[in-house]
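A.B. asks: Below: sequence and its predicted model.
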Amino acid sequence: MAPDDSLTLSSPLSTPERKPKSALQRWRMAGLLLPVAFLALMEALVRLHVVPEHLVPAPSTIAEALWQLGGDRLGRHIGASSLRVLAGFLLGTAAGIAFGATMGLSRRLDALFDPSFQALRSIPSLAWVPVLLLWMGIDEAPKITLIAIGAFFPVHLAVVAGIRDVDRKLVELGEVNRLSQTELFMRILLPASLPQIFTGLRTGLSLAWMFMVAAELIAATRGLGYLLSDGRETGRPDLVFGAILLLALLGKLSDTVLKFAENRVLSWRDTRVSNEC
């Protein structure tokens, strides 16, 4: 075999060729256009009377209904729901990280609290509503508490699992270097468990939006959950679907912000996905 010919052969262990960045960008653009195409399809199906308009309004009808609400009124609904989600998510996340870290570091505390937490995690969101209204009234406190409950459990489970799944060799390395418990947590356990923690944060954020709707459906005069309830009671499917679309949009935007933070914080990772263009 000629020396030049050997250069043309690829080894089975050679690094696979990366996909062109432009190709991935086209896929991302297609992902953004997919919901738009779906809305355009629904518009056509409704206008052609293939889909009954009293069941599924046309997207243009939904947009018109939201426009008629007015910017100020619609902005108050969006602002009220967003602030509730933000406050409840921060509260639930703080508690989830605190309890998760404590239980992840202590087998005894995990054995003590885990059965109770797993039982509480199985309670549906609507089951909490009458209890919180009885304890806290009908102001903002029960709504934010309910949202915090929704965000707490995914974050708590992710922190516990993340700490438990840290490679034992890393822990032994810290012990060899005589790190204190605080240094071991801050320099080894926490960074190694951050990928799972961020997964829990994103799951907790989505549940925070869901629990927010449950809270506003019962006791609220503002918010997207209230808009859903008002549309149902007044026979306005355009308002119902408008609120749903706004919830989907806000949920996506908030998850995008959290995903951006994840990519920045975990930029040190050398994983298969991070190496792909």
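C.D. replies: Done, it's in.
A.B. asks: hey, let's count contacts and neighbours off CA atoms from now on
C.D. replies: Will do.
A.B. asks: Show me the helices in the chain, by range?
C.D. replies: In chain order, the chain shows helices spanning 3-6, 21-47, 59-69, 71-105, 107-121, 125-136, 140-164, 168-176, 181-184, 190-218, 224-233, 237-265, 272-275, with DSSP state H as the criterion.
A.B. asks: and the comparison structure, right after this:
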Amino acid sequence: MADVSVAGFTADKGRRLSVTGLKKALAPWALPIVLLILWELATRTGLVNARLMPAPSTVAVAFWRALVDGSLIYHTLASTQRALIGLVIGGGLGFIIGIANGLWKPAETLLDSTLQMVRNIPHLALIPLVILWFGIGETPKIFLVAIGVFFPIYINTFYGVRTIDPQLVEMASVYGLDRKALIRRIILPGALPSILVGLRYALGFMWLTLIVAETISAPSGIGYMTMNAREFLQTDVMLLGIIVYALLGKGADVATRAIERRVLVWHPAYQTGEGVTQ
């Protein structure tokens, strides 16, 4: 009889945990779902002009049509490839220079002032010059994305290195760690939370830059698909492109948070994956 009671309690607890997990998984999507429902109702009741702002159901039909004919996958892959190449180039340079400037005072003196001046120039304002420099191929789009992601990663890497507790560095020196071991075991792990914050910001700038860059004589990509739809007044496809960009951005943010939980498992704020609050 006791075994039956224990089994029933365990099953009931398992159901409660699964329901709680389902609620937590669906909670971030509650507001978007409500907005989609209101949008659909507003369009169907005539509060919103369906020609200027098609209903979500119409956009869903456009999504299915683009998915079946392969155009959506083709353009999404083209945009993702440009974004990732720009992220690797710009993010890699931002990380390396941020580490160098954070660790080596002469490097900061030589580079940081110039970088701060360049940072305050809107990189999208460089589009006319970038076209003159590189033409209208893939290079200008990747170049703009690289600039867009460089500064968030550089600044956060530099800040993360500079805010390492000096007592930890002193204690590592007392224990006889050489420069290489100090960087690998103390400085990089300590700066990692700030670096990952910079990565999350950089991913937002990455898609924002790409949206604009792909409207410049691009032969493929979500931006091209959207601009092409504008020429034919296909507002459902235009909205589809915007939604795809939003979903790609959300996916990138989710991936970054998963990386945070994995590489910062030693950090108290990331051990539960929920920060300092429960």
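C.D. replies: Sure thing, it's come through. For clarity, every value in this text was computed on a predicted model and none was experimentally measured.
A.B. asks: where does the TM-score land?
C.D. replies: The TM-score (TM-score structural alignment, normalised by the length of structure 1) is 0.86; 258 aligned residues with a C-alpha RMSD of 2.0 Å.
A.B. asks: ok, back up a step: generate JSON lines for the helices of structure 1, with distance to E53 of structure 1 and mean neighbour count as supplementary columns.
C.D. replies: Supplementary listing: the helices of structure 1 in JSON lines, determined by distance: least, C-alpha to C-alpha, whole Å; neighbours: other C-alpha atoms under 10 Å:
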{"stretch": "helix 3-6", "distance to E53 of structure 1": "67", "mean neighbour count": "8"}
{"stretch": "helix 21-47", "distance to E53 of structure 1": "6", "mean neighbour count": "13"}
{"stretch": "helix 59-69", "distance to E53 of structure 1": "9", "mean neighbour count": "16"}
{"stretch": "helix 71-105", "distance to E53 of structure 1": "23", "mean neighbour count": "20"}
{"stretch": "helix 107-121", "distance to E53 of structure 1": "39", "mean neighbour count": "12"}
{"stretch": "helix 125-136", "distance to E53 of structure 1": "30", "mean neighbour count": "15"}
{"stretch": "helix 140-164", "distance to E53 of structure 1": "34", "mean neighbour count": "25"}
{"stretch": "helix 168-176", "distance to E53 of structure 1": "59", "mean neighbour count": "13"}
{"stretch": "helix 181-184", "distance to E53 of structure 1": "60", "mean neighbour count": "14"}
{"stretch": "helix 190-218", "distance to E53 of structure 1": "24", "mean neighbour count": "23"}
{"stretch": "helix 224-233", "distance to E53 of structure 1": "15", "mean neighbour count": "21"}
{"stretch": "helix 237-265", "distance to E53 of structure 1": "9", "mean neighbour count": "17"}
{"stretch": "helix 272-275", "distance to E53 of structure 1": "43", "mean neighbour count": "9"}
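A.B. asks: mind checking what T93 of structure 1 lines up with in structure 2?
C.D. replies: Aligned by TM-score structural alignment, T93 of structure 1 pairs with G91 of structure 2.
A.B. asks: What residues does that match make contact with?
C.D. replies: For G91 of structure 2, the contact set (C-alpha atoms under 8 Å, 6 or more residues apart in numbering) comprises A146, V149, F150, I153, Y154, L199, A202.
A.B. asks: just those now: which is nearest A50 of structure 2?
C.D. replies: Of all the contacts of G91 of structure 2, A50 of structure 2 sits closest to A202, with 35.1 Å by C-alpha to C-alpha.
A.B. asks: L45 of structure 1 -> structure 2?
C.D. replies: So, by TM-score structural alignment, L45 of structure 1 is matched to A42.
A.B. asks: separation between its match and V48 of structure 2?
C.D. replies: Between A42 of structure 2 and V48 of structure 2 the distance is 6 Å, computed by C-alpha to C-alpha, to the nearest Å.
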